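Peer 1: The following block contains a protein sequence and its predicted model.
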Amino acid sequence: MTENHTLAVPAVVGVLGGGRMGAGIAHAFLLAGARVTVVERDEQAGHAARERIERDLARSAERGAENGDLSEWVANLAVSLDHADLAPCELVVEAVPEVWDLKVSALQEVERHLGPTAWLATNTSSLSVDGLAEQLRRPERFCGLHFFNPVPASQLVEVVISRHTGEELTRRSVDWVEALGKTPVVVNDAPGFASSRLGVAIALEAIRMVEEGVASPEDIDNAMVLGYRFPVGPLALTDLVGLDVRLGIAEYLESKLGPRFAPPQLMRDMVDRGELGRKTGQGFFRYDQ
């Protein structure tokens, strides 16, 4: 990326974690012309990540996506089990599960392999970017890039600025997001940022309404979709994100912001039963796997 901030992504990008979010992030950068290395924990996870990304790339090709073709995108994708393969990257986006100790150890391991001019970002949806930055040697080169699920269809990325993030990285992050064809929203670090905090608050209240017998999940979601023009209802969205993921976010927000974010017992019970949403075939709604 040049100093006049033309809209271009870094030429070489790393993604740590090739799950649903990591694969989507890799997909977005590949479509924008970057060479992307995805690092996974073992061969099985690496194989699954490659399959997931190549499937999404094929769908993009079928839809006639611009800026390249399927063979070019696939050629620009590497999947590795070695953090050292991230060394040439200009930007690495961490996308491991929302567990504090795991995030810290993953980011520290990545930073150890990066050059002094590389940029590092976390895809955390709620954890403190300030706190993560303070665990790193170069916190001024670190920020949050909160992508949304599903990444290929989502138009939004939250650029989360810690009190350590340098102005240059803030400018570049906005440009990178726009170069991906998405819209950046810049927020200062705070529990849940803007999107997760508001989204989880609405979802928790919807779950309480189901718990109290106010209305069925279908009618609650229809009220928000038809009455408030939500693209998807809060309960269907919770199924998409995963009840376990949203439970973890709610518990974190409760610890930081108080009891208004306390998870309803119904949510805990569903997680205990393995009713996690789309990924298990059952949440507030049933899904064909």
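Peer 2: Yep, that arrived.

Peer 1: CA only for contacts and neighbour counts going forward, please
Peer 2: Will do.

Peer 1: Strands along this structure, start to end?
Peer 2: Secondary structure of the chain by DSSP state E: the strands cover 12-16, 35-39, 77-80, 91-94, 119-122, 142-147, 156-161, 183-188.

Peer 1: so which of these gets nearest Gly24?
Peer 2: Comparing these against Gly24 with Cα to Cα, the closest turns out to be strand 142-147 (8.7 Å).

Peer 1: by how many degrees do the closest one and strand 156-161 diverge?
Peer 2: Strand 142-147 runs at 170 degrees relative to strand 156-161, counting by axes from the mean of the first three to the mean of the last three Cα atoms, to 10 degrees.

Peer 1: what's the neighbour count on the closest residue to Gly18 other than its chain neighbours?
Peer 2: Nearest residue to Gly18 in three dimensions, chain neighbours excluded: Ala49, at 4.8 Å (Cα to Cα, 6 or more residues apart in numbering). Neighbourhood size, Ala49 [other Cα atoms under 10 Å]: 24.

Peer 1: My guess is Ala49 contacts Met21. True?
Peer 2: No: using Cα atoms under 8 Å, Ala49 is not in contact with Met21, being 10.3 Å away.

Peer 1: ok, second structure coming up, stack it against the first:
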Amino acid sequence: MSFDRVLVVGAGQMGAGIAQVVAASGRDVLLHDTLPGATARGLEAIATSLGKLHQKGGPDPGPVLDRITAVESIGEADLMIEAIVENAEAKKELLRAADDALPAHAILASNTSSIPITQLAAATSRPAQVVGMHFFNPVPVLALVEVIRAEQTSDETVEAIVALARDLGKTPAEANDFPGFVSNRILMPFINEAAYALMEGVAEPEAIDTVARLGFAHPMGPLALADLIGLDTCVAIMEVLHEGLGDPKYAPCPLLRRHVAAGRLGRKSGRGFYEYG
């Protein structure tokens, strides 16, 4: 399947990045978001990202932007990639709407970072054509795409999405359908433990992140990474892990919960473990 037209639902940081890389591959992209002004902000972010890449030898932003169209409703496409809020019921509602609106051959992909794909597939009449396609932030820069097979996902669907990921210049890694998949099953407990170390006074945020960067050769420390991901998203993923795997070690650190309750969500709110201008 060539996926000549791709619908991206969710024009935030992840959705805008996905729309950018899909359009840069030569495909037409429909960008949809129900939040007022979200698609305009998404297109602005894409233009900024393309401009920076162009300065480093990347493609001319004009033709890429011309292939992205903001739409007010779900339009006809060969593939939908959803990148909305990390909430199972919201994603199921969207998948049901896309199931009704898109042609029978279309594949429905979720960029969820933790919610079991089997649950999402069961909400549709085409479960064999539902798959996880988990990109990593920032999407135009990071090469990994986790491809998650639900219990119902067909071999043909997985093969098509793996081929698409490669055509987008990404490296696909296939995973079976467990809460958190591979990436967040490993990453979120790491971030959670860093939050515990801060809460218990083991070290200040800068020291914790410096140990990870220089001691573990990580490009970014766990607390700075949590700020980039969004502390609310980290808590949501930890709750999926905790509920789905039933192990108390996955319960979100109380400090994470307090920061979220206080509106300290990370970069997107201007303050998380660090403050941002």
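Peer 2: The structure has been received and is ready for your questions. Predicted, not measured: the structure shown is a model, and the values here were computed from it.

Peer 1: what TM-score comes out when they're superposed?
Peer 2: With the length set by TM-score structural alignment, normalised by the length of the second structure, the two chains reach a TM-score of 0.96; 276 aligned residues with a Cα RMSD of 1.3 Å.

Peer 1: hey, which of the strands of the first structure is tucked in deepest?
Peer 2: For those, average neighbour numbers computed from mean count of other Cα atoms under 10 Å are highest in strand 142-147, which has a mean of 29.

Peer 1: circling back to that earlier point, list the contacts for the residue nearest to Gly18 of the first structure?
Peer 2: By Cα atoms under 8 Å, 6 or more residues apart in numbering, Ala49 of the first structure lies in contact with Gly18, Gly19, Ala23, Glu40, Val79.

Peer 1: possible to save the strands of the first structure as JSON lines with distance to Val210 of the first structure?
Peer 2: Shown next, in JSON lines, are the strands of the first structure (distance: least, Cα to Cα, whole Å):
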{"stretch": "strand 12-16", "distance to Val210 of the first structure": "37"}
{"stretch": "strand 35-39", "distance to Val210 of the first structure": "40"}
{"stretch": "strand 77-80", "distance to Val210 of the first structure": "43"}
{"stretch": "strand 91-94", "distance to Val210 of the first structure": "35"}
{"stretch": "strand 119-122", "distance to Val210 of the first structure": "34"}
{"stretch": "strand 142-147", "distance to Val210 of the first structure": "29"}
{"stretch": "strand 156-161", "distance to Val210 of the first structure": "29"}
{"stretch": "strand 183-188", "distance to Val210 of the first structure": "32"}
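
Peer 1: among the ones you listed, which is nearest Gly283 of the first structure?
Peer 2: Distance to Gly283 of the first structure, taken as Cα to Cα, is lowest for strand 142-147 among those, at 22.8 Å.

Peer 1: Map the residue nearest to Gly18 of the first structure onto the second structure.
Peer 2: Aligned counterpart of Ala49 of the first structure in the second structure: Gly42 (TM-score structural alignment).

Peer 1: so how far is Thr37 of the first structure from Ala26 of the first structure?
Peer 2: Distance, Ala26 of the first structure to Thr37 of the first structure, by Cα to Cα, to the nearest Å: 8 Å.

Peer 1: Kindly point out which residues are neighbours of both of the two.
Peer 2: Residues touching both Ala26 of the first structure and Thr37 by Cα under 8 Å, 6+ apart: Gly14, Val15.

Peer 1: can I assume Gly263 of the second structure is in contact with Ser269?
Peer 2: Yes: the criterion here is Cα under 8 Å, and Gly263 of the second structure meets it with Ser269 at 7.2 Å.

Peer 1: any idea how far whatever residue of the second structure lines up with Pro264 of the first structure lies from Asn184 of the second structure?
Peer 2: In the second structure, the residue paired with Pro264 of the first structure is Cys253, using TM-score structural alignment. Distance, Cys253 of the second structure to Asn184 of the second structure, using Cα to Cα: 15 Å.

Peer 1: all helices for the stretch 51-200 of the first structure, in order.
Peer 2: Remark: helices assigned in the stretch 51-200 of the first structure by DSSP state H, counting those that start in this stretch are 70-75, 100-113, 129-133, 167-179, 195-211.

Peer 1: Let me have the ones you listed in CSV, extended by distance to Arg55 of the first structure and mean neighbour count.
Peer 2: Below are the helices of the stretch 51-200 of the first structure laid out as CSV (distance: least, Cα to Cα, whole Å; neighbours: other Cα atoms under 10 Å):
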stretch, distance to Arg55 of the first structure, mean neighbour count
helix 70-75, 10, 16
helix 100-113, 27, 17
helix 129-133, 32, 22
helix 167-179, 22, 19
helix 195-211, 28, 18
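
Peer 1: and Ala45 of the first structure, which of these is closest to it?
Peer 2: Closest of those to Ala45 of the first structure is helix 100-113, at 16.1 Å (criterion: Cα to Cα).

Peer 1: Hey, what's the angle from the closest one to strand 142-147? Just curious.
Peer 2: For helix 100-113 of the first structure against strand 142-147, the angle by the same axes, to 10 degrees is 120 degrees.

Peer 1: quick one: helix 100-113 of the first structure aligns where in the second structure?
Peer 2: Counting by TM-score structural alignment, helix 100-113 of the first structure lines up with residues 88-101 of the second structure.

Peer 1: Please apply the same query to stretch 202-215 of the first structure.
Peer 2: So stretch 202-215 of the first structure sits over residues 190-203 in the second structure, by TM-score structural alignment.

Peer 1: so Val79 of the first structure makes contact with Asp42?
Peer 2: No: Val79 of the first structure is beyond contact range of Asp42, at 10.6 Å (criterion: Cα under 8 Å).

Peer 1: Tell me who's in contact with the residue lying closest to Asp56 of the first structure once chain neighbours are set aside.
Peer 2: Excluding the flanking residues, the one nearest Asp56 of the first structure by Cα to Cα, 6+ apart is His27, at 7.1 Å. Residues near His27 of the first structure by Cα under 8 Å, 6+ apart: Ile53, Asp56, Leu57, Pro152.
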